[in-house]
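Asker: what's the 3D shape of this:
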Amino acid sequence: MTSALRHRVRPLVPAIACLVDLMLCLTQEGNRSEVAVPLITVAVCATLFARARWPLAVLAVHLGWSASVTVVWESRPVAGLLVALYAVAAGRPARLSVPGALLTTLVLCGQLDLSAESWRGALFYVSVAALLAGGTWGLGRRNITLRAEAAAAALRVERLRIARELHDIVSHALSGIVVQAAGAQAVLPTDPGRAARALTAIEGTGAQAMDEMHRLLGLLRSAGDDDAPRLDRQPGLPDIGTLLDWARDNGLTPTTVVVGEPGRLDDSTSLAAYRIVQEALTNTLKHAGPGTAVTLRLAWSDADLTISVEDHAGRSPWAAGRSPRGGYGLTGLRERVSTVGGTFRSTALDHGFVVSARLPLARHDKQAAAAAVR
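Answerer: Predicted coordinates:
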């Protein structure tokens, strides 16, 4: 049962349990003239609406009612009692729910008229009562297991996302630091001022990367906690201009081409677009080196954004048929684009390498996008 369907059915459970217990009550000849029994049954079943908040109290009410009505009026309400037991099993630890299941079994056995049965018949009915209570308890415990598994799966997804963000941050920062450090070393004897500017750029890049890593590592340490910190703002398409500035500072020559009327992207899709450009520029700097011309193309349509980053590095190592070392960046991009419903391609060309992706626009009404690049 899906979560949405479960939320729709949940408010109907008390009414269904009340209807079943009323039918059981009214089928007893001795109870047809008793007005009190159906009225109290409705009142007791109404407590099931509070079963999520006070499951133990609700179960106690149903145990008391079921036991007393069996003795006084010889009625046998079952449905409400089982629903209350399920709520306890699904929301409380076993040390509390197991005694509830045992008491429920005793009450169900007390509702049976075993005096007229042979020992085999009595054993059969007692077994049925135990199976009803035990099966209900087991279903409730299974609900706890499913919730725990869903929480663990969500935690794994979150940690993988954070690991992917760390890769992007570290790879991007270190590539710039290596290039700037090499340049500073080369010009230090002849141009100390230029070397100082390169060292300043290294300091700024390192500090920014450290800030982002601290935030992500804080999330990783506290993932799964209710009071875990959240990233207030993730980068997105409007921040691509800072990536282009970074590329220029590190010796690349980026050119931007925008086609079509900009549309609106979801936050996750906008982050994917940012990471595509970031990874492509980082890999261009790492494998083709400073002085490489790069073309960023944003092609908007009514349904999607096609984004491509193409470098013109001549006969680069990529064009020779070798992928970037490790390949984790492009693999991560492919997974990231897939999760937002897009498609991703990376292709070696004679003159360089191109990374492209098709990203769907937000399903909401189209809005003008902020100017992402200049």
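Asker: Please make it C-alpha for all contacts and neighbour counts, starting now.
Answerer: OK.
Asker: can you give me the helices in the stretch 201-350 of the chain?
Answerer: 240-249, 267-287, 328-339 (DSSP state H, counting those that start in this stretch).
Asker: which other helices and strands contact the shortest one?
Answerer: Using 3 or more Cα pairs under 8 Å, 6 or more residues apart in numbering; DSSP states H and E as the contact criterion, the elements in contact with helix 240-249 are strand 253-259, helix 267-287.
Asker: what comes up buried for that helix?
Answerer: Neighbour-count burial for helix 240-249, with 16 or more other Cα atoms under 10 Å as criterion, is recorded at 240-241, 243-244, 246-247.
Asker: Report the angle between it and strand 253-259.
Answerer: Interaxial angle, helix 240-249 versus strand 253-259 (axes from the mean of the first three to the mean of the last three Cα atoms, to 10 degrees): 150 degrees.
Asker: Same check on the last one?
Answerer: Here helix 328-339 runs at an angle of 10 degrees relative to strand 253-259 (the same axes, to 10 degrees).
Asker: Tell me the buried residues in helix 328-339?
Answerer: Buried, per 16+ other Cα under 10 Å, within helix 328-339: 329-330, 332-334, 336-338.
Asker: And this one, please, so the two structures can be compared:
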Amino acid sequence: MFLWIRDQKWLPTIYLSLIALVVFGISDYLLQGPDTLIATLLLVGSVAFSRPLPWLSIALFSAGILTPQLLHLDPQLAQLLATFSLLVLAAYGTKLQRRIGYALNVAVGITSFVWLIITLPVGGSFYGIELPTLESKYVIFTAGFVAMIAVNANAWFFGRLLITRITHVGTDFDRAILEREIATTQLSLAEQDRRFEIARDVNDLLLEQVSATLTSAEAGMYAAKSDPSVAPRILENIFDGVKKAHAEIRRLSDLLGLQDVKALALPGLRDLPKIFVSYREFGYGVNYRLTGEPLSLDDGAELVLYRIVFDSLENIRQHTPQGTEVDIDFIWQGNAIQVVIKDNGEETRNRLETAISGYTVEEDHRALVERPTGANLNALQERAALYEGAIEFGKVPGVGFTVSAAFPNIAKYRKATS
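Answerer: Predicted coordinates:
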């Protein structure tokens, strides 16, 4: 039913309201007479408008809850429809509509119940419940107060639960989140895999350097005995060898200290379309354009290009609202490639906030003289430098952010052909 209500705004709630009119209209008519029809129509209307016009639904069920007391009637069965309207409102309304709807439903319901208890004389009754003493009125009031809050809270909770399940669990959006998590994990693991390969090469260099230093030291020991004048030169050679070995050890230490996860996969350019689909599911308009003839690159070079795009999209998701348009251009030209990623996040945010002024002269000035900085941006620059590339970051006032990465000699890192 909730999927039906979600996909069609008017038809489902109209059908439900007609059914409610028949069931509750006849029931209240038989119990208290024709005067109940006014409140019943108001509450049935709140059901009909709960999906397409939430504010009108809130107004109708607020009026419908109070109407029986204004007409000196007992509580009507149709007042249960206010709870159903709240359930639909909790599922499909905005955050403000949900909060106001819940608060008004509880407040008006408690007001109506207090009014009933106060105006009902000691010894009176409603729906067969007799109140012979003042204490019995207090008991009924307490029970009604707790029930009012509990019933409305449960309606609100189940509305949120149902819309969450039908929107996220097992849906394309849910799969998009999973795809992004998988991509993030793959990226971390692949990055460490590449670092382990470099560490192995550095380790081989270290072994060679230490072996050469030991050989020089052993030869110097015998040479110094026969000709002491060669000792300074021998010590200088040993010092140079130790210095180089120390530099390699420092490099290896820095390399292994960056991440502590073992890699299992190596994502590349072939995996970008899945990431684009995931971010479209998140609500971002990702537009991908390919210009020129792409080269077949080795895994390390593809990983760097993939990481630039992935990190840029992640920054966009964290700092811009849904609805932001993202343009991603891969421009291949001979031995070079340029990757340009542009978004209109600031323009989208201003449009959502109905900003009239757009952007100020101060923002223009800051965009010209201030360079974007941050740990993620520095990491992207370091990765690009590994393949003789450079990255520039820029902010267009009133529009958004731009990332431009250029690799003039990317052809050097073509995949080896067997």
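Asker: Got a TM-score for the pair?
Answerer: TM-score for the superposed chains, counting by TM-score structural alignment, normalised by the length of structure 1: 0.43, backed by 192 aligned residues with a Cα RMSD of 3.8 Å.
Asker: hmm, back to that, out of the helices and strands packed on helix 240-249 of structure 1, nearest to L296 of structure 1?
Answerer: Among those, the nearest to L296 of structure 1 by Cα to Cα is strand 253-259 (4.8 Å).
Asker: packing partners for the host helix or strand of L166 of structure 1?
Answerer: Taking DSSP states H and E as the criterion, L166 of structure 1 maps to helix 119-187. Other helices and strands packing on helix 119-187 of structure 1, by 3+ Cα pairs under 8 Å, 6+ apart, are helix 79-91, helix 94-110, helix 192-222, helix 267-287, helix 328-339.
Asker: List the buried residues for the helix or strand that contains E248 of structure 2?
Answerer: Using DSSP H and E, E248 of structure 2 maps to helix 231-256. Going by neighbour count (16+ other Cα under 10 Å), the buried part of helix 231-256 of structure 2 is 234, 237-238, 241-242, 244-245, 248-249, 252.
Asker: For the residues you listed, could you give me TSV that also reports distance to D204 of structure 2?
Answerer: Output for the buried residues of helix 231-256 of structure 2, formatted as TSV (distance: Cα to Cα, whole Å):
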residue	distance to D204 of structure 2
I234	24
N237	20
I238	19
G241	15
V242	15
K244	13
A245	11
E248	10
I249	11
L252	11
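Asker: Quickly note the distance from the residue nearest to the spatial centre of structure 1 to R358 of structure 1.
Answerer: Nearest to the geometric centre of structure 1 sits A154, at 4.7 Å (Cα atoms, centre = their mean). Here A154 of structure 1 is placed at a distance of 26 Å from R358 of structure 1 (Cα to Cα, to the nearest Å).
Asker: ok, now G135 of structure 1?
Answerer: For G135 of structure 1, the distance to R358 of structure 1 - Cα to Cα - is 50 Å.
Asker: Would you mind telling me which of the two has more residues around it?
Answerer: Neighbours per residue (other Cα atoms under 10 Å) separate G135 of structure 1 from R358, with R358 holding more: 21 against 15.
Asker: Chain neighbours aside, what residue packs nearest to that one?
Answerer: T306 (4.4 Å; Cα to Cα, 6 or more residues apart in numbering).
Asker: R248 of structure 1 too?
Answerer: Per Cα to Cα, 6+ apart, closest to R248 of structure 1 is P254, 7.0 Å.
Asker: residue contacts, the one you found?
Answerer: The neighbourhood of P254 of structure 1, defined by Cα atoms under 8 Å, 6 or more residues apart in numbering, consists of 244, 247-248, 293-296.
Asker: by how many degrees do the longest helix that structure 2 contains and helix 231-256 diverge?
Answerer: Longest helix in structure 2, counting residues (DSSP state H): helix 172-226. Calculated by the same axes, to 10 degrees, helix 172-226 of structure 2 forms an angle of 170 degrees with helix 231-256.
Asker: Which strands and helices lie in contact with helix 172-226 of structure 2?
Answerer: helix 231-256, helix 272-281, helix 299-319.
Asker: F61 of structure 2 is nearest to which of these?
Answerer: helix 272-281 (35.4 Å).
Asker: which other residues reach that closest one?
Answerer: 172-173, 175-177, 179-180, 183, 285-286, 306, 310, 313.
Asker: Switch the helices and strands packed on helix 172-226 of structure 2 over to CSV; also include distance to L104 of structure 2.
Answerer: Formatted as CSV, those follow (distance: least, Cα to Cα, whole Å):
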stretch, distance to L104 of structure 2
helix 231-256, 59
helix 272-281, 35
helix 299-319, 34
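Asker: So S356 of structure 1 lies in a strand, does it not?
Answerer: Yes - looking at S356 of structure 1 with DSSP: H, G, I helix; E, B strand; the rest coil, it is inside a strand.
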